[in-house]
Structure formats: structure tokens, C-alpha cells
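Asks: sharing a model prediction with you, sequence too.
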Amino acid sequence: MENNDIGLSHIAFAVKNLDASIAFYQQFANMKVIHRRGERGTGARPVAWLSDMTRHFAIVLAEDPETRDTQLGPFGHLGVACASKEAMDAKLAEARTAGVLRQEPTDSGAPVGYWAFLDDPDGNTLELSYGQEIGYLIENQ
């Protein structure tokens, strides 16, 4: 079996409530659980791996109700690109309703694009964006 899992592969967070964090990343980052282990009451730490299924990259969430882990933010963030400005605006409307929109969208022009910050259940920062030119910048190196 060829190993295609090279380069940047994951980011890991300790979270207070695994189910709440999974729901957040499913709703706002279009991610799904690709691996889960260690159910509550078994003595093993509950852990879930989530992916948006577009590349070999996962968010690893490990439940620790007593976590004192450093939050990602306020500027440090996990960035998720949206398929269109309209799709992003729809997610931002959901985020406003859910009370998790930290910063209203800003259009910074190329290559940064249109972006906004959300708070996940543990206070980590999720950036939603549209029009960032990462692929273009990489391909033109």
C-alpha cells in the first residue's frame, strides 16, 4: 500500500465536550467523522477525527472535560474555504443565529479574499473564507 499521507496531515484540539465540537465542525466546516474511539465510561479518552473529504487532512478532537489546553486564537485559527460567497454568507447567518460569529465578514481583496471568524465550543477560532488564492499562489511558485 502506497503512503499518500505526507506533509501537513492534521491539527489536534483538546475539547470539553466531543459531541458539541463534532456538531460545530459538521455544521460550519462541512466535516464528517472518519474515525472515533474511546467512548465515555470505558476508561479510554473519547477521540474523533474529522475531515471535509477534500484532501488528506483531519482535525483530531480529544475530549478532556478538565482541559487547560491553549485556545487557538484570537488570531490563530483554522481556515476553511467555502465554495461561494453565497454559501459562506449562509453559514454566517447560521453562525449569527447560533451566537458563534466572532467577527463579521471582511473583504480584504486578493489574495486574502472574503473572511470571517467564528468561535467553536471551546473558544478556538474558525475562519470561513471565500476567494483566498492559496492554490494559485502554490501553483505559481
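Replies: That came through fine. Numbers count the residues shown, from 1 in each chain.

Asks: from now on I want contacts and neighbour counts done on CA atoms only, so please keep to that.
Replies: Will do.

Asks: which helix in this protein has the most residues?
Replies: Using DSSP state H, we find that the single longest helix of the chain is helix 85-98.

Asks: wait, what's in contact with the residue nearest to Asp107 when sequence neighbours are not counted?
Replies: The shortest distance from Asp107 to any non-neighbouring residue, by C-alpha to C-alpha, 6 or more residues apart in numbering, is to Tyr114 (4.1 Å). Residues in contact with Tyr114 (C-alpha atoms under 8 Å, 6 or more residues apart in numbering) are Lys85, Pro105, Thr106, Asp107, Ser108, Ser129, Tyr130, Gly131, Gln132.

Asks: ok, Tyr114 to Asn124 distance?
Replies: Note on Tyr114: its distance to Asn124, by C-alpha to C-alpha, to the nearest Å, is 20 Å.

Asks: repeat that for His56.
Replies: 22 Å.

Asks: more neighbours, those two?
Replies: Asn124 (21 against 14; other C-alpha atoms under 10 Å).

Asks: second structure for comparison follows:
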Amino acid sequence: MTPAFTHCALHVRDLDASIEFYRRYCSLDIVKEHGEGKGRTVWLANPGAERTFVLVLLGGGPARTQGKDDMTHYGFGVPAREDIDRIAERARAEGCLHWEPRNYAPPTGYLCAVRDPTGYVIEFSHGQPLGPHGDSA
């Protein structure tokens, strides 16, 4: 038996703000939705990956805080190094940049991190050997 990693579920403070954030920063779309009010839940995925991996957002969660030295995060790969700089610039202007862009030795690559509306930290990276934009070197 080999279990498959299919989803990550997060309780979020403001579901609609979180949906908008993940659309704008991560290009995720709603693929399933059920419930109402605090029980409302959405599944988000990259186009074409709806049956592979989803981010599940559950409404009604508490705000979160995380220190700059706490490396707890989840990550998204991007196709170009310049994408990291664009994401960081937007996040800086919107007051949600968590880690400035920085370069790390392989396999980590070039990255920055952004806080979502609940306070979860999302890393954006280029040069990691993961996902469709992975560096095969």
C-alpha cells in the first residue's frame, strides 16, 4: 500500500478573502464547494490538477501569527525567477510579504514568502526539483 498525498485542509478566518488571495497569488480556482456560513468549505486547485491535489479551505477559523524565523509553510513553484520578484513586490505593496526574496543553495532555490489573510505562510520558489516548473538539474 502506498498512500497518495491528495489535499491540505486549512481553517481560515475569512473564507471569501482567502479564496480571492489564492486566486490572485496562486492561480487556484474553486473546484468544489459545499455548506453554508461557518460550515462553508471550498476545494481549490490549479487548472488541470483538480483530481491530483487540492487545497481545502474551511471557514470560521482563527487568525494565525508566525515569526519570521519559523520555517513552517507550504509552497508553490513558479516558472521564472522574475516571478518571485513580482510576487514579492505585490506582497510588499499589500503589506503581506513574510520573507524577502533570497537565494538558497540547491535544492531550495530562489524564494520569497507571503502571508495569506489568516496568517498562513506560503512560499513561492523557483529552481526546486518539484512540480511542473521543477529544475531537473
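Replies: Noted; the coordinates are in hand. All of these numbers come straight from a predicted model, not from anything done at the bench.

Asks: so which residue is smack in the middle of the second structure?
Replies: Ile122 (4.4 Å; C-alpha atoms, centre = their mean).

Asks: that one matches what in the first structure?
Replies: In the first structure, the residue paired with Ile122 of the second structure is Leu126, using TM-score structural alignment.

Asks: and that match, that's in a strand?
Replies: Yes. Using DSSP: H, G, I helix; E, B strand; the rest coil, the assignment for Leu126 of the first structure is a strand.

Asks: sorry, back to before: just the ones of the contacts of Tyr114 of the first structure in strands?
Replies: Pro105, Thr106, Asp107, Ser129, Tyr130 (DSSP state E).

Asks: between the residues you listed, which has the most around it?
Replies: Ser129 (24 neighbours).

Asks: identify the residue spatially nearest to that residue, adjacent ones excluded.
Replies: Trp115 (4.1 Å).

Asks: then Ser108 of the first structure?
Replies: Nearest to Ser108 of the first structure is Tyr114, by C-alpha to C-alpha, 6+ apart, at 6.2 Å.

Asks: counterpart of the one you found over in the second structure?
Replies: Alignment note (TM-score structural alignment): Tyr114 of the first structure maps to Tyr110 of the second structure.

Asks: cool, Gln27 of the first structure as well?
Replies: In the second structure, Gln27 of the first structure lands on Arg24 (TM-score structural alignment).

Asks: next, its match: secondary structure please.
Replies: helix.

Asks: next, count neighbours for it.
Replies: 11.

Asks: quick one: stretch 86-103 of the first structure aligns where in the second structure?
Replies: Stretch 86-103 of the first structure maps onto residues 82-99 of the second structure, going by TM-score structural alignment.

Asks: which residues does that stretch contact?
Replies: Counting by C-alpha under 8 Å, 6+ apart, 25, 68, 78, 100-101, 110-116, 121, 124-126 sit against stretch 82-99 of the second structure.

Asks: and stretch 45-52 of the first structure, by the same measure?
Replies: 18, 22, 29-40, 57-64.

Asks: buried ones among those?
Replies: 18, 22, 29, 31-33, 57-64 (16 or more other C-alpha atoms under 10 Å).

Asks: and of the residues you listed, the nearest to Ile11 of the first structure?
Replies: Ile59 (5.1 Å; C-alpha to C-alpha).

Asks: in what helix or strand does the counterpart of that closest one in the second structure lie?
Replies: Aligned counterpart of Ile59 of the first structure in the second structure: Leu55 (TM-score structural alignment). Using DSSP states H and E, Leu55 of the second structure maps to strand 54-58.

Asks: mean deviation (superposed) between that strand and the first structure, please.
Replies: Aligned to the first structure and superposed, strand 54-58 of the second structure gives a mean residue distance of 0.5 Å (mean C-alpha distance after the TM-score superposition for the first structure).
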